[in-house]
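Engineer: Sharing a model prediction with you, sequence too.
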Amino acid sequence: MEIDFTREIALKGILHAHSTNSDGILTPEQVLSFYKRTGYGFVSITDHNKLTRVSTDDLVVIPGVEINLGRTALGYDYHVVIIGLEEMPSENVRRSVQELIDWAKSQDLFVFIAHPYWSMLSMEDLLRLERYDAIEVFNTGCEVEISRGYSGVYWDYLLHAGRSVFGVAVDDTHHYSFDALGGWVVASVSEPSALEVLKSLKGGNFYSSSGPEIKRYKVERTLVEVESTKFTTIRIFSGKMRGIYFNTDFLKVVREKKFGFVKEFVESGEEGVYSAHARLEGGITLDLSLGENFAKFKIDGNLPLEKYVRIEVIDEKGRAAWLNPVRI
């Protein structure tokens, strides 16, 4: 599978934000202005249990809502975000989390489970539900307020259990200061429209980020390639006890050839671009190119991967991009 975000419009957007219609400090119109002037191409305002209607010609606006309902194993609410709806679901539909998800899918909407870690969901809480499109892998507000914004372990558990679930990064902002501009999605679209964004979301043709920009990635059973802005770390997650970790500091180890698993290592630097090629034990090769603001990573061969692959790209500031999983 290969996704090239340079072939179409890469539209940056926010999928979880609140206005004065629930517990945010900005009016819906101010929310749109806030994200427009900071470079976003689409916005979904997801007020609590209330559908906020607002429009502008300046960017794509997609109606959304965050609905609190149900009870988890620890007695808390689930928070379910629905994107693309034109009317609120009835009270009958909102009797259970699964009924709500089923209703959303029957309407061809995009639905995800908000902040699993913040909500203290158990893995069984997530497994008992079906048909949701995604979970929040990163939530800015939850991270800066109580350090529970990252939910990658939930994502891997679901993928390992055979679920096909995407990951979204969001702000979930209320204050539009410290809790904003920390998590977004970039959708590949043919034109900036609500229909195109929803199509991209439902098809997984997007990535999530808190910093790095992804240009292209390709995943096969024996190959992983990533092209992005400059990074320091690539984390490749897979099924069972499998995966790959790469950090640019690894090059120092390889250069010194202190370990027997390095069979060959060649590096060069021309016109501001650093390149390296390594042949490792077990028939694995690694190729890397690093420029001022771009990076290319390729690893192929007999890779320790099983069932699925998902990738995180991390830059020197510790900010991450999360790529949607590929089944292998």
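Structural biologist: Looks like it arrived, so ask away.
Engineer: C-alpha only now, for contacts and for neighbours.
Structural biologist: Fine.
Engineer: residues touching Thr56, list them.
Structural biologist: The contact partners of Thr56, by CA atoms under 8 Å, 6 or more residues apart in numbering, come to Leu32.
Engineer: and the gap between it and Ala194?
Structural biologist: Distance of Thr56 to Ala194, given as CA to CA, to the nearest Å: 12 Å.
Engineer: Is Val219 in a helix, a strand, or coil?
Structural biologist: Following DSSP: H, G, I helix; E, B strand; the rest coil, the label given to Val219 is strand.
Engineer: Spit out the contact partners of the nearest residue to it once chain neighbours are set aside.
Structural biologist: Using CA to CA, 6 or more residues apart in numbering and skipping residues adjacent in sequence, the residue nearest Val219 is Met1, 5.4 Å away. Counting by CA under 8 Å, 6+ apart, Met1 touches 218-220, 326.
Engineer: Comparison target below:
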Amino acid sequence: MLPNFFTAPGRFHRGNLHTHSTQSDGVFSPQEVCQRYQAQGYDFIALTDHFVGLFDYPITDTTDFRNPNFTTLLGAELHTGHMENGNLWHLVSVGLPLDFTPPHAPTLQSVAGSESATSLAQRARDAGAFVAIAHPHWSGMSETDARSITAAHAVETYNHGCVVDNDRGEGFLILEHLLNRGRRLNLIATDDAHFNSPNHFGGWVMVKTTENTPGALLAALKAGAYYSSTGPEIHNIRLTSDGIKVDCSAAKTIVIQGNSTSTATLHGHAMTGECLSLERLKGSPWVRVTIIDEAGKRAWSNPIWMDG
């Protein structure tokens, strides 16, 4: 259905959901990472260090680094088994308890006999986490792989670290394969920051809540009350008699995508409030909105299901 969180009470909080520290293979300590993100204007982050035996299965406790203007969510990048191509599974899990039971994942190499990714994702969700399929392009993930993760809330469709370091940072094709099979998933943009290259401060989520607390943020993420961005802002999306009205920061292109190849696209200069016809998208069960600014930066809505 059309998102109503844009006009709900509260404000948007900027956060990164995929970050690493010296608790796994990041360059900076957890405290330094938190300080850098707050200094950059973020309202929250989740440290998601690699949850493998090599690093003693860390769920990095960042509670001491919270303050009145900045908070943290506890999580990890979970690993297990192997995908069709033999590569290790990567699942971003935010909101994990500190005593989450590890799978058998001794290193960052896949091993036979590990817990299935289907089971691990479901255990994380059952433990209260927001679960996302990480960097599917970089992982070489197949559609069959992705379909096996039935407990995910979202697909990581923009991973800034992968964009910077290997130009394999997008996941929209995997997301849309799943949407076209009726899977009601959302999307996230993240950094996957390690601070060993310019892989930080590039992709984030904007989460609408009345308070910047772990509980409120996690509930909003699970409810899909957020959008993702590398720069532009989305202020509102609403249905009108003529189509979908999009209010945003200055954009040069606004696109509404649906299943198949049809889109509604509007080009212009400094567009901030435009209505796009859905005539070409009739029959699509879902649509999503992309905003592109003059610098080529993008913002993305979560998929909107037209059946309400």
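Structural biologist: Perfect, I can see it now. Given the structure is predicted, the values throughout are model-derived calculations rather than measurements.
Engineer: Where do the helices of the stretch 1-150 of structure 1 begin and end?
Structural biologist: Remark: helices assigned in the stretch 1-150 of structure 1 by DSSP state H, counting those that start in this stretch are 28-37, 97-106, 123-127, 140-146.
Engineer: so which of those helices gets nearest Lys12 of structure 1?
Structural biologist: For Lys12 of structure 1, the closest of the helices of the stretch 1-150 of structure 1 is helix 28-37, at 10.0 Å, according to CA to CA.
Engineer: buried ones in the closest one?
Structural biologist: 28, 31-36 (16 or more other CA atoms under 10 Å).
Engineer: Can you get me a residue count around Trp130 of structure 1?
Structural biologist: Just so we're on the same page, residue 130 of structure 1 is Glu rather than Trp. Neighbours of Glu130 of structure 1 under the rule other CA atoms under 10 Å: 12.
Engineer: Could you find the counterpart of it in structure 2?
Structural biologist: In structure 2, the residue matched to Glu130 of structure 1 (TM-score structural alignment) is Thr150.
Engineer: which residues touch the closest residue to that match other than its chain neighbours?
Structural biologist: In space, not counting the residues next to it along the chain, Thr150 of structure 2 is nearest to Thr118; the distance is 6.6 Å by CA to CA, 6+ apart. Neighbouring residues of Thr118 of structure 2 by CA under 8 Å, 6+ apart: 148-151.
Engineer: Pipe those into a markdown table and attach distance to Gly95 of structure 2 per row.
Structural biologist: Listed next are these as a markdown table, based on distance: CA to CA, whole Å:
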| residue | distance to Gly95 of structure 2 |
| --- | --- |
| Ser148 | 22 |
| Ile149 | 18 |
| Thr150 | 18 |
| Ala151 | 14 |
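Engineer: Which of these are conserved in structure 1?
Structural biologist: For the contacts of Thr118 of structure 2, the aligned pairs still in contact in structure 1 (both residues aligned by TM-score structural alignment, their matches' CA atoms under 8 Å) are 149-150.
Engineer: Out of the contacts of Thr118 of structure 2, which comes closest to His13 of structure 2?
Structural biologist: Ranked by distance to His13 of structure 2 (CA to CA), these are led by Ala151 at 25.2 Å.
Engineer: Report how many residues lie close to the closest one.
Structural biologist: That count, for Ala151 of structure 2 with other CA under 10 Å as the rule, works out to 21.
Engineer: dump the residue contacts of it.
Structural biologist: Contacts for Ala151 of structure 2 (CA under 8 Å, 6+ apart) come out as 118, 121-122, 125, 131.
Engineer: And those residues, which is closest to Tyr42 of structure 2?
Structural biologist: Once CA to CA is applied, the member of these that ends up nearest Tyr42 of structure 2 is Val131, at 21.1 Å.
Engineer: Roughly how far does that closest one sit from Lys222 of structure 2?
Structural biologist: In this view, Val131 of structure 2 and Lys222 of structure 2 are 9 Å apart by CA to CA.
Engineer: Same question for Pro285 of structure 2.
Structural biologist: Pro285 of structure 2 is 21 Å from Lys222 of structure 2, where distance means CA to CA.
Engineer: Also Ser24 of structure 2?
Structural biologist: Separation of Ser24 of structure 2 from Lys222 of structure 2 (CA to CA) stands at 26 Å.
Engineer: which of those two has more neighbours?
Structural biologist: Neighbour totals were compared for Ser24 of structure 2 and Lys222, and Ser24 leads with 20 against 16 (other CA under 10 Å).
Engineer: which residue sits farthest out from the middle of structure 2?
Structural biologist: In structure 2, the residue that sits farthest from the middle, by CA atoms, centre = their mean, is Ser241; the gap is 31.2 Å.
Engineer: returning to that earlier point: residues that sit against both of Val131 and Lys222 of structure 2, list them.
Structural biologist: By CA under 8 Å, 6+ apart, the residues touching both Val131 of structure 2 and Lys222 are His153.
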